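Participant: the amino acid sequence is not available; the structure is as follows:
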């Protein structure tokens, strides 16, 4: 039985991970009493006893715990960090198993793994295979639009929506400094910073990430089906990432994958106008957070966990 400590188990992501793991007989969850959670000595003692620590903390606190683990040397546990703190940090493995060939194995052998951001998961899933295949150049000017359920916005936003005090829809991060951009660039293969415009809607869970492209501006002037084929070739028979034919579909909603660890990718093309919109759909609390964390935990522990 693997012993896991969730540091920050009362937050949205921590609660989601805990709920998934509690039903798994292969896992023993351990925790600190409320009064000891800010005591470094008590935390260090607990960390020596567990196989893996999951950090569901603000970035500063996540770095503090990671530094504490580092002082323990071989007595310290492996770490899965769900914060933004280490996603592009040297020495950390990016926790997106489907990112490229061998990534799942790299996660399985890593001591330090950084869980991806929710928006970043959708954007990277669309961009990386196309850039790697040369269908999209790394310095192409990319615009990413996305909408998430309000559960990804933290306690204050959740409270506002639950109380009926929040708008039905709003754009945010209009200073163009969203914290997911560095990982989108690093793992999407982008040399030019994309314009990222996130938004939040008055629904609890679900996410759509969309990227519009002019086909004639891409190398070789591909057709929409070429982009779809490149995505399908990359993900093959992946258990959790699927390329879905858009057929005659002209609209898409964000909530149908809620409660799952699945990620669906679509290419909506208009060959007459030579335009496409790439769309990723996922649960921002599933493949975008807690589900992805449990998938990574399974790889790190060598267990067949079902996220």
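Facilitator: Now that the structure is in, tell me what you want to look at. Note that the structure is predicted; figures quoted are calculated from it, not measured. Numbers count the residues shown, from 1 in each chain.
Participant: contacts and neighbour counts: CA atoms only from here.
Facilitator: Fine.
Participant: which residue is the nearest non-sequential neighbour of residue 97?
Facilitator: The shortest distance from residue 97 to any non-neighbouring residue, by CA to CA, 6 or more residues apart in numbering, is to residue 104 (4.3 Å).
Participant: in which helix or strand would I find the one you found?
Facilitator: Counting by DSSP states H and E, the element that carries residue 104 is helix 103-109.
Participant: now that helix: buried residues?
Facilitator: Within helix 103-109, the residues that count as buried by 16 or more other CA atoms under 10 Å are 103-104, 106-108.
Participant: between these, which sits nearest residue 29?
Facilitator: Closest approach between the buried residues of helix 103-109 and residue 29, by CA to CA: residue 108, at 19.9 Å.
Participant: wait, doesn't that closest one sit right on residue 295?
Facilitator: No: applying CA atoms under 8 Å, one finds residue 108 not in contact with residue 295, separated by 10.4 Å.
Participant: which SS state does residue 32 fall under?
Facilitator: coil (DSSP: H, G, I helix; E, B strand; the rest coil).
Participant: what of the one 10 residues further on?
Facilitator: Under the three-state scheme (three-state DSSP), the conformation of residue 42 reads as helix.
Participant: give me the residues contacting stretch 210-218.
Facilitator: Residues from elsewhere that reach stretch 210-218 (CA atoms under 8 Å, 6 or more residues apart in numbering): 123, 135-137, 142-146, 221-224, 274-280.
Participant: buried sites along the helix or strand harbouring residue 64?
Facilitator: Secondary structure from DSSP H and E places residue 64 in helix 59-71. By neighbour count on 16+ other CA under 10 Å, the buried set for helix 59-71 is 61-63, 65-66, 68-69.
Participant: next SSE after that helix?
Facilitator: Next helix or strand after helix 59-71 toward the C-terminus (DSSP H and E): strand 78-81.
Participant: how far off centre is the helix or strand just after that next one?
Facilitator: Proceeding N to C from strand 78-81, the next assigned helix or strand is strand 93-94, under DSSP H and E. On the basis of CA atoms, centre = their mean, to the nearest Å, strand 93-94 sits 12 Å off its chain's mean C-alpha point.
Participant: next up, a structure to set beside the first:
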């Protein structure tokens, strides 16, 4: 690995993709950090990439899963000169030896990220689902084997190059469900870090807007241990994220809760994640809702947050 310096260096492997471009843009205003690049014609040259990896402190992978695995193998060939790695793909999110890059997950998670050699950046949908479910499972309000359903809608920018092209060319529908084989690649991550022993049902969807995301979890409160009230769920979430910079629990008495509707795009271009508990006390039903920018806290924003933690740089 490169020798420590007063100006840490990083290389974004896959900087021309959606996530890579967003990371570069977000890092533009970060002082004390040097971002290295490879000439466009050499971006797929293993020798050039390996040589640059040996010169930087951190490599950020913004690649498809198989390419991310190949990049890690390339870095491994460097032995003691290998850089630290932050992987924005889904290739290593539940892999042994990788630290999950959700700093707010638990007390001490940010410290673990700061010390880790390899960090997996969370997925956009799981970020919302895990943020809602994990604290409630830890608090015993939702059993680990509870039959959880997670519904979500994302802007089309999270769907990759072909989906982005289809929507921007007007060839895609206004709204569509997908992943209906119930094998979405985010499921293992969602289950593991939520603390669930029963595999959740996850139904993602895409709306005809570029970015923005809502993740929701419906609950019948009378089926939960102790039959908690909605205010108990809200209190557990607020306690878990007390003092968090980027994760906020919106209280039920907030004026924005009264409308009974929520805009998926309201947190775009931020690294914020909002959590809400909507409820009908008469019918003992609740819906947990997370709102975020799928390219912010759901991808590039989270990556920049992790870069700052790993390199000790204020972002």
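Facilitator: Cool, got the structure. Worth saying up front: this structure is predicted, and the values here are computed from it rather than measured.
Participant: quick one on the thing from earlier: just checking, what packs against the helix holding residue 64 of structure 1?
Facilitator: helix 40-47 (3 or more CA pairs under 8 Å, 6 or more residues apart in numbering; DSSP states H and E).
Participant: read off where the helix it packs on ends up in structure 2.
Facilitator: Aligned using TM-score structural alignment, helix 40-47 of structure 1 spans residues 46-53 in structure 2.
Participant: stretch 77-97 of structure 1 too?
Facilitator: Going by TM-score structural alignment, stretch 77-97 of structure 1 sits over residues 83-103 in structure 2.
Participant: list the buried ones in the matching stretch?
Facilitator: By neighbour count with 16+ other CA under 10 Å, stretch 83-103 of structure 2 contains the buried residues 83-94, 98-103.
Participant: just confirm residue 280 of structure 1 is within a strand.
Facilitator: Yes: according to three-state DSSP, the state of residue 280 of structure 1 is that of a strand.
Participant: one step back: okay if I get the buried residues of helix 59-71 of structure 1 as JSON lines plus distance to residue 28 of structure 1?
Facilitator: Output for these, formatted as JSON lines (distance: CA to CA, whole Å):
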{"residue": "61", "distance to residue 28 of structure 1": "24"}
{"residue": "62", "distance to residue 28 of structure 1": "22"}
{"residue": "63", "distance to residue 28 of structure 1": "24"}
{"residue": "65", "distance to residue 28 of structure 1": "20"}
{"residue": "66", "distance to residue 28 of structure 1": "21"}
{"residue": "68", "distance to residue 28 of structure 1": "22"}
{"residue": "69", "distance to residue 28 of structure 1": "20"}
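Participant: and which of the residues you listed is nearest residue 262 of structure 1?
Facilitator: Minimum distance to residue 262 of structure 1 across the buried residues of helix 59-71 of structure 1 is 26.8 Å, recorded for residue 62 (CA to CA).
Participant: what sits closest to the closest one if chain neighbours are left out?
Facilitator: Once flanking residues are discounted, residue 62 of structure 1 sits nearest to residue 55: 6.1 Å by CA to CA, 6+ apart.
Participant: any idea what residue 254 of structure 1 aligns with in structure 2?
Facilitator: Using TM-score structural alignment, residue 254 of structure 1 sits opposite residue 264 in structure 2.
Participant: now do residue 128 of structure 1
Facilitator: Using TM-score structural alignment, residue 128 of structure 1 pairs with residue 134 in structure 2.
Participant: alignment lookup: residue 149 of structure 2 to structure 1.
Facilitator: Aligned partner of residue 149 of structure 2 by TM-score structural alignment: residue 143.
Participant: residue 193 is in contact with its match, correct?
Facilitator: No: counting by CA under 8 Å, residue 143 of structure 1 does not reach residue 193; the two are 9.4 Å apart.
Participant: gap between the residue of structure 1 most remote from its centre and residue 212 of structure 1?
Facilitator: Centroid-distance maximum for structure 1: residue 272 at 34.4 Å, with CA atoms, centre = their mean. Using CA to CA, to the nearest Å, residue 272 of structure 1 is found at 15 Å from residue 212 of structure 1.
Participant: what about the strands in structure 1?
Facilitator: Ranges of strands within structure 1 are 2-7, 27-30, 52-55, 78-81, 93-94, 112-114, 143-149, 169-171, 195-201, 207-214, 241-243, 263-270, 275-282, based on DSSP state E.
Participant: in JSON lines: those strands, plus distance to residue 46 of structure 1.
Facilitator: Below are the strands of structure 1 laid out as JSON lines (distance: least, CA to CA, whole Å):
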{"stretch": "strand 2-7", "distance to residue 46 of structure 1": "8"}
{"stretch": "strand 27-30", "distance to residue 46 of structure 1": "8"}
{"stretch": "strand 52-55", "distance to residue 46 of structure 1": "10"}
{"stretch": "strand 78-81", "distance to residue 46 of structure 1": "13"}
{"stretch": "strand 93-94", "distance to residue 46 of structure 1": "24"}
{"stretch": "strand 112-114", "distance to residue 46 of structure 1": "18"}
{"stretch": "strand 143-149", "distance to residue 46 of structure 1": "35"}
{"stretch": "strand 169-171", "distance to residue 46 of structure 1": "42"}
{"stretch": "strand 195-201", "distance to residue 46 of structure 1": "38"}
{"stretch": "strand 207-214", "distance to residue 46 of structure 1": "36"}
{"stretch": "strand 241-243", "distance to residue 46 of structure 1": "36"}
{"stretch": "strand 263-270", "distance to residue 46 of structure 1": "35"}
{"stretch": "strand 275-282", "distance to residue 46 of structure 1": "34"}
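Participant: between those, which one is closest to residue 40 of structure 1.
Facilitator: strand 2-7 (12.3 Å).
Participant: what residues in structure 2 pair up with the closest one?
Facilitator: Counting by TM-score structural alignment, strand 2-7 of structure 1 corresponds to residues 8-13.
Participant: how far does the matching stretch sit from its chain's centre?
Facilitator: Distance, stretch centre to chain centre, for stretch 8-13 of structure 2: 20 Å (CA atoms, centre = their mean).
Participant: understood, closing this out.
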